[in-house]
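*Asks:* What would the 3D arrangement of this be:
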Amino acid sequence: MKAAGILALIGCLVTTTEPKVYTRCKLAKIFSRAGLDNYQGFSLGNWICMAYYESHYNTTAQTELEDGSIDYGIFQINSFTWCRRAKLQEKNHCHVACSALITDDLTDAIICAKKIAKETEGMNYWQGWKRHCEGKDLSEWKKGCEVS
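*Replies:* Here you go, the predicted model:
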């Protein structure tokens, strides 16, 4: 009986991260409200296109790289440079735990993405953007979305 109670308590404490996959238009609204439209000179279409090719709008996306680092979340932000996965292991330029980048609340991910765009070569950090979005007409990415 005691063991069943302990197992029930553990079950309540353990939380699983359910993947949240946003729609294109929902992200357009979130990104617009967060000030990403024309941030560092990149239109909203750039951010939506990049997020699609980096994570397919999946907030819990994680990609382990050959060097042992992990790319996290909707923007696939790397653990070695930008977030903290272990206590003293990474540089953590965004001053955020990597786990904060894989939640449905995109605040930390957006703040970090802005820092990356500002402190690096704009959106060149993201290979998905370079391969699929750079230099293209990206107006279709927000077409049909009510963005304020």
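
*Asks:* C-alpha only now, for contacts and for neighbours.
*Replies:* OK.

*Asks:* which residues sit in contact with residue 83?
*Replies:* 77, 90-98 (Cα atoms under 8 Å, 6 or more residues apart in numbering).

*Asks:* Test my guess that residue 125 contacts residue 116.
*Replies:* Yes. Using Cα atoms under 8 Å, residue 125 makes contact with residue 116 at a distance of 7.5 Å.

*Asks:* quick one, which of those two is more surrounded?
*Replies:* Between residue 125 and residue 116, residue 116 has the larger neighbour count (other Cα atoms under 10 Å), namely 21 against 14.

*Asks:* Tell me the secondary structure of that one, please.
*Replies:* helix (DSSP: H, G, I helix; E, B strand; the rest coil).

*Asks:* Could you tell me how many residues sit around residue 34?
*Replies:* 15.

*Asks:* Buried only: go through the contacts of residue 83 for me.
*Replies:* Among these, those classed as buried by 16 or more other Cα atoms under 10 Å are 77, 90, 92-94, 96-98.

*Asks:* want to put them side by side, so please do this one too:
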Amino acid sequence: MRIWVLLLLVAAVSTKRFTKCELVRTLKAAGMDDFFSVSLAHWVCMAFAESNYDTLAIHFIAEDIFVINNRRWCSDGKFPGKKDCPFTCNQLFSLQNSIDCAKIIVQKLGMTPWKGWRYECWGQDVSKYVAGCGV
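*Replies:* Model prediction:
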């Protein structure tokens, strides 16, 4: 059984349901636009597909906007071994740590680790995810 951990785009213990444009501005300010050739529209589409921009969305075990697998990416003590992100899973509640880890994932594997992105965004016109947000 896969165990998932949180990747929240807000500070620890905060929860938020973003509007599309709030998320667009948050990710753009964090340097996600065109990071490793991934457009801002693809990041926002993936967040919509995973959680409808809601940090309390429930997917199987996880509650988040982005889902990061603790078997490979962060350490939580359940799965031993070296992890690709230099954070404990709890440290992913930090906005900067979450973004840094997401960037590592994209550099290593692209967007394919996110199932929502694969099924809803890959090969699609995702321009509507940034339309009307002034970016």
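
*Asks:* Using a markdown table, lay out the contacts of residue 83 of the first structure together with distance to residue 133 of the first structure.
*Replies:* Formatted as a markdown table, these follow (distance: Cα to Cα, whole Å):
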| residue | distance to residue 133 of the first structure |
| --- | --- |
| 77 | 18 |
| 90 | 29 |
| 91 | 28 |
| 92 | 27 |
| 93 | 26 |
| 94 | 25 |
| 95 | 28 |
| 96 | 27 |
| 97 | 28 |
| 98 | 26 |
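
*Asks:* how about the strands in the second structure?
*Replies:* 4-7, 58-59, 62-63, 66-69 (DSSP state E).

*Asks:* name the helices or strands packed onto the third one?
*Replies:* Based on contacts counted as 3 or more Cα pairs under 8 Å, 6 or more residues apart in numbering; DSSP states H and E, the elements that strand 62-63 of the second structure packs against are strand 4-7.

*Asks:* still on that earlier bit, closest to residue 146 of the first structure out of the contacts of residue 83 of the first structure?
*Replies:* residue 77 (27.5 Å; Cα to Cα).

*Asks:* how deep is the aligned residue in the first structure for residue 128 of the second structure tucked in, by neighbour count?
*Replies:* Matched by TM-score structural alignment, residue 128 of the second structure corresponds to residue 140 in the first structure. Per other Cα under 10 Å, the neighbour tally for residue 140 of the first structure reads 10.

*Asks:* Which residue is the nearest non-sequential neighbour of residue 140 of the first structure?
*Replies:* On the basis of Cα to Cα, 6 or more residues apart in numbering, the spatially nearest residue to residue 140 of the first structure that is not a chain neighbour turns out to be residue 45, at 7.4 Å.

*Asks:* Please identify the residue in the second structure that aligns with the one you found.
*Replies:* Match for residue 45 of the first structure (TM-score structural alignment): residue 41.

*Asks:* May I ask you to confirm that its match is in contact with residue 122?
*Replies:* No. Judged on Cα under 8 Å, residue 41 of the second structure makes no contact with residue 122 at a distance of 11.1 Å.

*Asks:* With neighbour numbers in mind, choose between these two.
*Replies:* Taking other Cα under 10 Å, residue 41 of the second structure and residue 122 do not tie; residue 41 has more neighbours (22 against 15).

*Asks:* Kindly provide the distance from the corresponding residue of the second structure for residue 28 of the first structure to residue 39 of the second structure.
*Replies:* By TM-score structural alignment, residue 28 of the first structure lines up with residue 24 in the second structure. Distance from residue 24 of the second structure to residue 39 of the second structure, counting by Cα to Cα, to the nearest Å: 11 Å.
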